[in-house]
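> would you be able to build a 3D model of this:
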Amino acid sequence: MTLLPLLAAAAPKAVSGHLNPVKLFLDADIVVQIVMAGLILASVWVWMIVLSFSLRSGGIRTRCDTYERAFWKAKDIDAFQAEWEARDTPSARVAAAGLAEWRASARRDKDGTRQRLAQAMDGAIAQEADRLAERLNFLATVGAVAPFVGLFGTVWGIMNSFFQIGQQQNSSLAVVAPGISEALFATAIGLFAAIPAVIAYNRFSHRVDQLEARLQRFADRFHASLSRDLEAG
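Next comes the predicted model:
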């Protein structure tokens, strides 16, 4: 006996008059079952992304706070960067990009040096934002597509119900209602997957924008500091 039939059999008799999601799934047409299973897997993956992104973004924010406070107090910038090299800190990688361009520049063309420094750090900022947002496209896809996938399962299930009416020559509600309930359950699962995905995508996109703006402010301040050194040299 597989897990789903066991769950259906274990459902309390007291709730037999209410909807049993496991029974709705088991009684549905095979096509509707495939749709439901795909939507459930998508929903599980959405919640995994939500949890992992929340933990990762929180850790990044904390490390950036610590790094940036210590960066402006560092006496030996090379030793300081070496200490932070192995940590997942976007601010450190933006600073490393600026320092690498600073060391590679001849500095005879001051305007050109400033431009290359800005480009190097802007590129690093864009790369950090892309790295953090790499899984958010899945949330957007689920949020946009899941309701329509659920609707497809519903339409297929209703078509199957009407086909059964024709086969049984009986159009009573008792014949039609169970099949329609199973079909509508597919739309419910689609919405269950889509709504958290849309909310999470909007929230996390805002966090990525905040990080990008934060890194840009740090890069601008560092660029100003290097520009002063360039003028002094």
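
> could you use CA atoms for every contact and neighbour count after this?
Fine.

> which ones are touching the most centrally placed residue in the chain?
Compute the mean C-alpha point of the chain, and by C-alpha atoms, centre = their mean the closest residue is residue 136, 3.2 Å away. Contact analysis of residue 136 by C-alpha atoms under 8 Å, 6 or more residues apart in numbering lists 201, 204, 205.

> could you say what helices and strands the biggest helix by length in the chain packs with?
For the chain, the longest helix by residue count, based on DSSP state H, is helix 173-232. Secondary-structure packing of helix 173-232 (3 or more C-alpha pairs under 8 Å, 6 or more residues apart in numbering; DSSP states H and E): helix 21-27, helix 30-71, helix 90-104, helix 110-132, helix 136-168.

> can you lay out the ones you listed as JSON lines showing distance to residue 215?
Listed next are these as JSON lines, based on distance: least, C-alpha to C-alpha, whole Å:
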{"stretch": "helix 21-27", "distance to residue 215": "47"}
{"stretch": "helix 30-71", "distance to residue 215": "9"}
{"stretch": "helix 90-104", "distance to residue 215": "6"}
{"stretch": "helix 110-132", "distance to residue 215": "6"}
{"stretch": "helix 136-168", "distance to residue 215": "20"}
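
> which stretch among these comes nearest residue 186?
helix 136-168 (4.8 Å; C-alpha to C-alpha).

> what helix or strand does residue 106 sit in?
For residue 106, there is no host helix or strand (DSSP states H and E).

> setting the sequence-adjacent residues aside, check what's closest to it.
Using C-alpha to C-alpha, 6 or more residues apart in numbering and skipping residues adjacent in sequence, the residue nearest residue 106 is residue 113, 7.9 Å away.

> roughly how far apart are the one you found and residue 225?
Residue 113 sits 13 Å away from residue 225, going by C-alpha to C-alpha, to the nearest Å.

> ok, back up a step: wait, which of the helices and strands packed on helix 173-232 is closest to residue 79?
Of all the helices and strands packed on helix 173-232, it is helix 30-71 that lies closest to residue 79, at 11.0 Å by C-alpha to C-alpha.

> tell me the helix or strand right after that closest one.
Scanning onward from helix 30-71 (DSSP H and E), the first element met is helix 77-84.

> structure for this one too, so we can compare:
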Amino acid sequence: MEADMSFFALVTRASFVVQIVMLILLSASVLSWVVIVLKYKALKQATADAIRFEDRFWSGINLSELYQQVKRKASEAKGLARIFESGFAEFVRAQKNRSNTEMMLSGVQRSMKVAVAREEDYLDSHLSLLATIGSISPYIGLFGTVWGIMRSFIALGAVEHASLAMVAPGIAEALIATAMGLFAAIPAVIAYNRYAEKVERLSNTYENFAEEFATILQRQSHASEGQVTQAPVTQGQVGA
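A predicted model of the protein is given here:
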């Protein structure tokens, strides 16, 4: 009797509909864990890249030199490096065209705004999948449970002498669907909330950097007509 009530016995004995529900939930769980692992690596790398680039930017390096370094590895540039490259390239074009400061600043801000939006889209990618799995998996599991219990009661009504032993396996089969739904949903919801918070922090970092960099370029434009000097050593100097 114990073997008949084992997990695998209950799964194999479940109705076709409940088995399909279990297969869907198992696939959703595997997919969510793949996304969780890949997203963890991507956000960890994005955070590390942002820290490294900010360290280089605020170290006092010549902006033209930094731009050339980033441009040489343009295909690998992400996050702050991509935003910097976009803004500085627009700044150089504006200087070559002898645009006034207002036109230059407007062009730089637009260019970096587009770059920030693209980077934020990259950070947000696949998060909606985690949210979807987290929200619908319990309902899919509940559907399988309702179907299984309904089937058990229909079978129970077809016999003259009913007992708990007759209905228990069917109810157990049905409840497995609910358990699998929760198993798929809980990690997805936790990961989504955690990653959404990290994405928000990185987005704020990107937007703040774009504003600070635009301010620096505006000052450079006012200070000299032609050449770009060095970035301030500390962020505190931006507001000075």
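
> that older thread, so the residue nearest to residue 106 of the first structure touches residue 105, yeah?
Yes. Taking contacts as C-alpha atoms under 8 Å, residue 113 of the first structure lies within contact range of residue 105: 6.3 Å.

> which residues touch the counterpart of the residue nearest to residue 106 of the first structure in the second structure?
In the second structure, the residue paired with residue 113 of the first structure is residue 104, using TM-score structural alignment. Residue 104 of the second structure sits next to 90, 91, 94, 95 when contact means C-alpha under 8 Å, 6+ apart.

> count residues in the vicinity of residue 222 of the second structure, would you?
11 (other C-alpha atoms under 10 Å).

> please pull up the equivalent of residue 200 of the second structure in the first structure.
So, by TM-score structural alignment, residue 200 of the second structure is matched to residue 209.

> nearest spatial neighbour of that match, chain-adjacent residues omitted?
residue 129 (7.8 Å).

> roughly how far apart are the one you found and residue 167 of the first structure?
In this view, residue 129 of the first structure and residue 167 of the first structure are 57 Å apart by C-alpha to C-alpha.

> same question for residue 124 of the first structure.
65 Å.

> between those two, who's got more neighbours?
Using other C-alpha under 10 Å as the criterion, residue 124 of the first structure and residue 167 rank with residue 124 on top: 23 against 9.

> do you know how far the counterpart of that one in the second structure is from residue 85 of the second structure?
For residue 124 of the first structure, the aligned residue in the second structure is residue 115 (criterion: TM-score structural alignment). Distance, residue 115 of the second structure to residue 85 of the second structure, by C-alpha to C-alpha: 9 Å.

> residue 211 of the second structure too?
To residue 85 of the second structure, residue 211 of the second structure is 14 Å away according to C-alpha to C-alpha.

> of these two, who's got more company?
residue 85 (23 against 13).

> alignment lookup: the more buried one to the first structure.
By TM-score structural alignment, residue 85 of the second structure lines up with residue 96.

> what residues are up against its match?
Residue 96 of the first structure neighbours (C-alpha under 8 Å, 6+ apart): residue 81.

> run through who's touching stretch 38-54 of the first structure.
By C-alpha under 8 Å, 6+ apart, the residues outside stretch 38-54 of the first structure that reach it are 135, 138-139, 142, 146, 149-150, 189-190, 192-194, 196-197, 200, 204.

> filter those to the buried ones?
138-139, 142, 146, 149-150, 189-190, 192-194, 196-197, 200, 204 (16 or more other C-alpha atoms under 10 Å).

> out of these, which is nearest to residue 83 of the first structure?
When those are ranked by distance to residue 83 of the first structure (C-alpha to C-alpha), residue 204 comes first, at 29.4 Å.

> counterpart of residue 138 of the first structure in the second structure?
Per TM-score structural alignment, residue 138 of the first structure is aligned with residue 129.

> do the same with residue 78 of the first structure
With the correspondence set by TM-score structural alignment, residue 78 of the first structure lines up against residue 67 in the second structure.

> does its match touch residue 86 like I think?
No. Assessed by C-alpha under 8 Å, residue 67 of the second structure is found out of contact with residue 86, at 9.7 Å.

> so for those two, which sits in the more crowded spot?
residue 86 (22 against 18).

> quick one: the closest residue to the match of residue 138 of the first structure other than its chain neighbours and residue 39 of the second structure, what's the gap?
The shortest distance from residue 129 of the second structure to any non-neighbouring residue, by C-alpha to C-alpha, 6+ apart, is to residue 32 (7.7 Å). Per C-alpha to C-alpha, residue 32 of the second structure is found 10 Å from residue 39 of the second structure.

> okay, those two: which has more neighbours?
Shown here are residue 32 of the second structure and residue 39; by other C-alpha under 10 Å, residue 32 has more neighbours (26 against 20).

> corresponding residue for that one in the first structure?
Aligned counterpart of residue 32 of the second structure in the first structure: residue 46 (TM-score structural alignment).

> then residue 222 of the second structure?
So residue 222 of the second structure corresponds to residue 231, using TM-score structural alignment.
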